[in-house]
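> Provided below for reference: sequence and predicted model.
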Amino acid sequence: MALILVVEDNIENMELIAYLLRSKGYEIELAMDGKKALELADKYNFDLIILDIYLPVMNGFEVLKRLKSSLNSNTSVVAVTASVLPNNKELLFAAGCSEYLEKPFAIDDFCEMVSRYV
């Protein structure tokens, strides 16, 4: 089964995402900040990384930049964020993000998105 890293600083959002992924049988690791996400990415070979953008310690843009320079090229990174800034989507794709999902998201949309990458 796929191994997924969830990087989310909002505990309620993290719990929801973790619940959805575990209910589908995925193995997951959790990080609440960018520094921890990078530590876990060095330790494990993730099939998918779900990354919030506005994080403590190190924001998601910096995490994405560092991840993309060190990750296996087969690892997809999906941004999940509540940001409504118009250029964020373009910046994320330019930084190497595979997909962008806005919060709040529909559960079916989230599950469908995950299934495309693992």
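That came in fine, so what should we check first? Numbers count the residues shown, from 1 in each chain.

> switch to C-alpha atoms for all contacts and neighbour counts from now on
Fine.

> Just give the closest residue to E29, not the sequence neighbours.
Ranked by Cα to Cα, 6 or more residues apart in numbering and with sequence neighbours excluded, the top spatial neighbour of E29 is L5, at 4.9 Å.

> Verify the stated contact: the one you found with L48.
Yes - counting by Cα atoms under 8 Å, L48 is a contact partner of L5 at 6.4 Å.

> Against that first model, consider the following:
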Amino acid sequence: MKALGMIETRGMVGAIEAVDVACKTADVEVLNRHLIKGGIVTVEIVGDVGAVKVAVEAATEAVKKLGVYMGSHVIPRPTEEVYNILEKKEVPTEVIEEKEMIVELAEEVIIEDMVDEEVKPVVNRRDKTKK
């Protein structure tokens, strides 16, 4: 079973720095990232226990230098239930419905813009002929 490492930062810049340093330091993979309210970002990395410990330590030091460190933790051999919790990415139906509505509105605007662009040259030609 792989180890799980978590690094929490304020903002995406720190999270990207943490992932970059962790992946360059040891043979680890990024499992996921979570955007939490208030600009907090948690990244999860997995790999062999030793690799994850080294990667999290290095990433933690790099993020502390940026001044955006919130916390970090390594779980050497988490139970399968921990991974089940982390890998569930359920999107609330309200979010899906809102996204669909936004797409529909955007399509309407694009179609209206296309119609306006086709009509304007014709109107301009008519205006010139009337004078």
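Cool, the structure landed. Remember, predicted model here, so these are calculated numbers, not experimental data.

> Post the TM-score for the overlay when you can.
Once superposed, chain against chain, the TM-score is 0.28 (TM-score structural alignment, normalised by the length of structure 1); 53 aligned residues with a Cα RMSD of 4.8 Å.

> contacting residues for the spatially closest residue to Y69 of structure 2 that is not a sequence neighbour?
Leaving aside its chain neighbours, Y69 of structure 2 sits nearest to T9 (4.8 Å; criterion: Cα to Cα, 6+ apart). Neighbour list for T9 of structure 2: 15, 40-42, 63, 68-71 [criterion: Cα atoms under 8 Å, 6 or more residues apart in numbering].

> now with 6 Å?
T9 of structure 2 makes contacts with 15, 40-41, 68-70, as judged by Cα atoms under 6 Å, 6 or more residues apart in numbering.

> Counting by contacts, list what the longest helix along structure 2 packs against.
When structure 2 is parsed with DSSP state H, its longest helix is helix 93-130. For helix 93-130 of structure 2, there is no helix or strand it packs on, judged by 3 or more Cα pairs under 6 Å, 6 or more residues apart in numbering; DSSP states H and E.

> Looks to me like L16 of structure 1 is in a strand.
No - read with DSSP: H, G, I helix; E, B strand; the rest coil, L16 of structure 1 is helix and lies in no strand.

> what's the burial count for it?
Neighbours of L16 of structure 1 under the rule other Cα atoms under 10 Å: 12.
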